[in-house]
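Chemist: okay, structure incoming, though there's no sequence with it:
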């Protein structure tokens, strides 16, 4: 038996012919560096069939046991500990360390980033996410239509008070910002049009430019984008906060339908508000253009109105206003849907509020582009 305080060693005894690993001395943490050097010398000469002699083993701790497990293999160390006649405490330590290392799975090395592969993977993930989001939106639209059809013939289920309240919030309270923004954009469009058309001696057509721009596109698109940022986010935050506080679950517990109670009044309110705000935005934009025409081109209000009446047909107004109900429905549905998707934390409310604004603006612009192609194809 090795004396106390003897540094541990590991050597190969070739006298038996087949080779024998002799483990001696103290295999403890203070001798870790020297033991590791012995391991490097012996590791190439040790195989699964090499006999092991533990008779000279002195003190042993977990550091030494882990080195023996690295040298012989965790599974073999656990088997040898039970069959070589070691003291009970050392056999138990070797078995514990060997079993633990045998069951341990080394973490996989992080995959090295590959630029093109990662780029294509992100594109695929984005397309998949877009597809799932589209299916969710279509499903929620179906739920809203089902609730609307179910309650259309039941006046007792109409939430008139809630509807009027949401019309005030989404329409009346948004009126100043919509009118002011449309007026300023109309002034900018008229100023730029007058500047460009002056090179061709056609400044009189600035009236037509303002009329076509706001009646067909700018009036409805500016209003829809403003409400997508203002109203869709509000709908998501309101419903999401209720979801986080488990009020939605309480509504279901009372036997009420959250879609009927929370979604329908908001959707119908926006269907009323957005067309009205669109009309006001059109008028404000035209007035802004008329002010610039009078200030820079000398076109009086009477002349502006006469030119507007002669060149701009009512069809241009109908083409623009017809898009407002579709925009209103999509904005309201997306805002409410994102509110129901809130997971229950303040962070989730913020994330889905941002998502509602982004999705609403994207859908509005996409639908407007599709409508423009359709109108062009129809000759409108």
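Modeler: Here it is on my side, so go on. The structure presented is a predicted model; accordingly, all values stated were derived computationally and were not measured.

Chemist: can we go C-alpha only for contacts and neighbour counts from here?
Modeler: Fine.

Chemist: which residues does the closest residue to residue 216 other than its chain neighbours contact?
Modeler: Leaving aside its sequence neighbours, residue 216 sits nearest to residue 320 (CA to CA, 6 or more residues apart in numbering; 4.2 Å). Counting by CA atoms under 8 Å, 6 or more residues apart in numbering, residue 320 makes contact with 215-217, 219-220.

Chemist: which ones among those residues map onto helices?
Modeler: Among those, the members found in helices (DSSP state H) are 219-220.

Chemist: highest neighbour count among the contacts of residue 320?
Modeler: Counting neighbours by other CA atoms under 10 Å, residue 219 comes out on top of the contacts of residue 320 with 31 neighbours.

Chemist: and the gap between the residue lying closest to that one once chain neighbours are set aside and residue 370?
Modeler: Using CA to CA, 6+ apart and skipping the chain neighbours, the partner closest in space to residue 219 is residue 282 (4.6 Å). Distance from residue 282 to residue 370, counting by CA to CA, to the nearest Å: 21 Å.

Chemist: which of these two has more neighbours?
Modeler: Higher neighbour count among residue 282 and residue 370: residue 282, with 31 against 12, using other CA under 10 Å.

Chemist: wait, what's in contact with the more buried one?
Modeler: Listed by CA under 8 Å, 6+ apart, the contact set of residue 282 reads 182, 214-215, 218-220.

Chemist: and here is the other one:
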């Protein structure tokens, strides 16, 4: 039965007597009727058959703000009103100023520490999974690895190639503008060759793979957590680490050097095209100059960093996916966290590699 609201003026005040269902469907009309009912107000709930939290909130607000009296409520309605009243408390005020900044920094540090410990634990579980597969090679899923080769590597060639090609053009253009001041435009080739092979090739590839594949890993595994497929795997004796994590790790580690090398080639090609059109450097001269100024150590530096970056990206993506709880909102949050965490760790590792290779003379 639809709710009917019947306010009536009495000598001792106004009585508001709704009937039927007092739910969110009639929230707007109920609120207007309550506002138009003069004080002192008595709310008679004897004819209310059903009430949800929205209706209970409207009644509670009238009691809290206007001192209304509630009569005729059944035991179920009284319990609902009591729960709403208990939940009505002001939101905690966040500290401001220096203490607030310190508190936020401390909370962020604690969260980062917990995440790092969890990631290290997940890394240990992954190593155990690798050892189990070595002891039982028949459990290794070749088809899953090959499928990830396609997803992580083949389908990423287009976007990574285009990105690297444009980056090569940008590096050439910006470098030529600065070097023209000294009449040294020819050294633009040195800039393009060394920075793309040693740094930007593997680094930009890692960032692209983190945004593309790392986020996909977190979303896929997180969705499987919500649909309880991961729990079903454990129930039938299948390790989620072996079935879901290790194939993605292997595929990413193997494909990253190939993608990084592809990115280097496309960046050099983009820089060469710019040099030919804008600086009028012939392609043959450009290629010969690249071979002269880019040492083999630069290529090895880029190819050594790439699989390590791939391992970190896949590990972080799978780790965040495994953290998803039974909440669809968690999928988006953990996917975002996977991308941020992957890029952050990749940049830190890149700095560590730079210090290490400089210390051994690969500069």
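Modeler: Ah, there it is. Bear in mind that the values here come from a model prediction, so they are computed numbers and not experimental data.

Chemist: follow-up on the earlier one: and the two most separated of the contacts of residue 282 of structure 1?
Modeler: Farthest pair in those (CA to CA) is 182 and 215. Separation: 11.6 Å.

Chemist: the stretch 151-300 of structure 2: strands as residue ranges?
Modeler: For the stretch 151-300 of structure 2, no strands are identified by DSSP state E, counting those that start in this stretch.

Chemist: where in structure 2 does the longest helix seen in structure 1 fall?
Modeler: Selection of the longest helix in structure 1 by residue count, based on DSSP H, yields helix 115-151. On structure 2, the counterpart of helix 115-151 of structure 1 by TM-score structural alignment is residues 97-133.

Chemist: with stretch 257-273 of structure 1 instead?
Modeler: Using TM-score structural alignment, stretch 257-273 of structure 1 corresponds to residues 239-255 of structure 2.

Chemist: what comes into contact with the matching stretch?
Modeler: So stretch 239-255 of structure 2 is contacted by 125-126, 129-130, 133, 140-142, 144-146, 148-149, 152-153, 217, 221, 230, 233-234, 306-311, 314-315, 318 (CA under 8 Å, 6+ apart).

Chemist: tell me which of the residues you listed fall in helices.
Modeler: Residues of those located in helices (DSSP H): 125-126, 129-130, 133, 142, 144-146, 148, 217, 221, 230, 233-234, 306-311, 314-315, 318.

Chemist: only whichever of these are buried, select them in ChimeraX.
Modeler: Applied in ChimeraX, the following selects the buried portion of those according to 16 or more other CA atoms under 10 Å:
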select :126,129,130,133,145,148,217,221,230,306,307,308,309,310,311,314,315,318
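
Chemist: that older thread, figure out how far the longest helix of structure 1 is from the centre of its chain.
Modeler: Centre-to-centre, helix 115-151 of structure 1 and its host chain are 12 Å apart (CA atoms, centre = their mean, to the nearest Å).

Chemist: quick one: that helix to structure 2 mean distance?
Modeler: Compared with structure 2 after the fit, helix 115-151 of structure 1 shows a mean deviation of 0.8 Å (mean CA distance after the TM-score superposition for structure 1).

Chemist: now for that helix, which elements pack on it?
Modeler: When contacts are defined as 3 or more CA pairs under 8 Å, 6 or more residues apart in numbering; DSSP states H and E, helix 115-151 of structure 1 sits against helix 264-292, helix 324-340.

Chemist: average offset of the longest one relative to structure 2?
Modeler: After superposition onto structure 2, the mean distance of helix 264-292 of structure 1 to its aligned counterpart is 0.5 Å, using mean CA distance after the TM-score superposition for structure 1.

Chemist: go on, the last one?
Modeler: When structure 2 is superposed, helix 324-340 of structure 1 averages 0.5 Å from its matched positions, counting by mean CA distance after the TM-score superposition for structure 1.

Chemist: specify, as a residue range, where that helix falls in structure 2.
Modeler: Using TM-score structural alignment, helix 324-340 of structure 1 corresponds to residues 306-322 of structure 2.

Chemist: same check, this time on stretch 357-369 of structure 1
Modeler: The aligned range for stretch 357-369 of structure 1 in structure 2 is 339-351, by TM-score structural alignment.

Chemist: mind listing residues that contact that stretch?
Modeler: 203, 206-207, 210-211, 214-215, 305, 309, 312-313, 316-317.

Chemist: equivalent analysis for stretch 143-152 of structure 2, please.
Modeler: Stretch 143-152 of structure 2 is contacted from outside by 209, 213, 247-248, 250-252, 255, using CA under 8 Å, 6+ apart.

Chemist: quick check: residue 342 of structure 1 is in a helix.
Modeler: No: under DSSP: H, G, I helix; E, B strand; the rest coil, residue 342 of structure 1 sits outside any helix and is assigned coil.

Chemist: what's near enough to touch it?
Modeler: Residue 342 of structure 1 sits in contact with 240, 243-244, 348-349, 352, where contact means CA under 8 Å, 6+ apart.

Chemist: state the helix or strand in which residue 332 of structure 2 lies.
Modeler: Under the criterion of DSSP states H and E, residue 332 of structure 2 resides in helix 328-359.

Chemist: in that helix, what counts as buried?
Modeler: Residues 330-332, 334-343, 346, 349-350, 353-354 are the ones in helix 328-359 of structure 2 that count as buried (16+ other CA under 10 Å).

Chemist: quick one: average offset of it versus structure 1, please.
Modeler: By mean CA distance after the TM-score superposition for structure 1, the fitted helix 328-359 of structure 2 averages 1.0 Å away from its aligned residues in structure 1.

Chemist: look up how far residue 299 of structure 2 lies from the alignment partner in structure 2 of residue 189 of structure 1.
Modeler: Per TM-score structural alignment, the equivalent position to residue 189 of structure 1 in structure 2 is residue 171. Distance from residue 171 of structure 2 to residue 299 of structure 2, counting by CA to CA: 18 Å.

Chemist: follow-up on the earlier one: which position in structure 2 pairs with the residue nearest to residue 219 of structure 1?
Modeler: That one, residue 282 of structure 1, aligns with residue 264 by TM-score structural alignment.

Chemist: before we move on, what about residue 198 of structure 1?
Modeler: By TM-score structural alignment, residue 198 of structure 1 lines up with residue 180.
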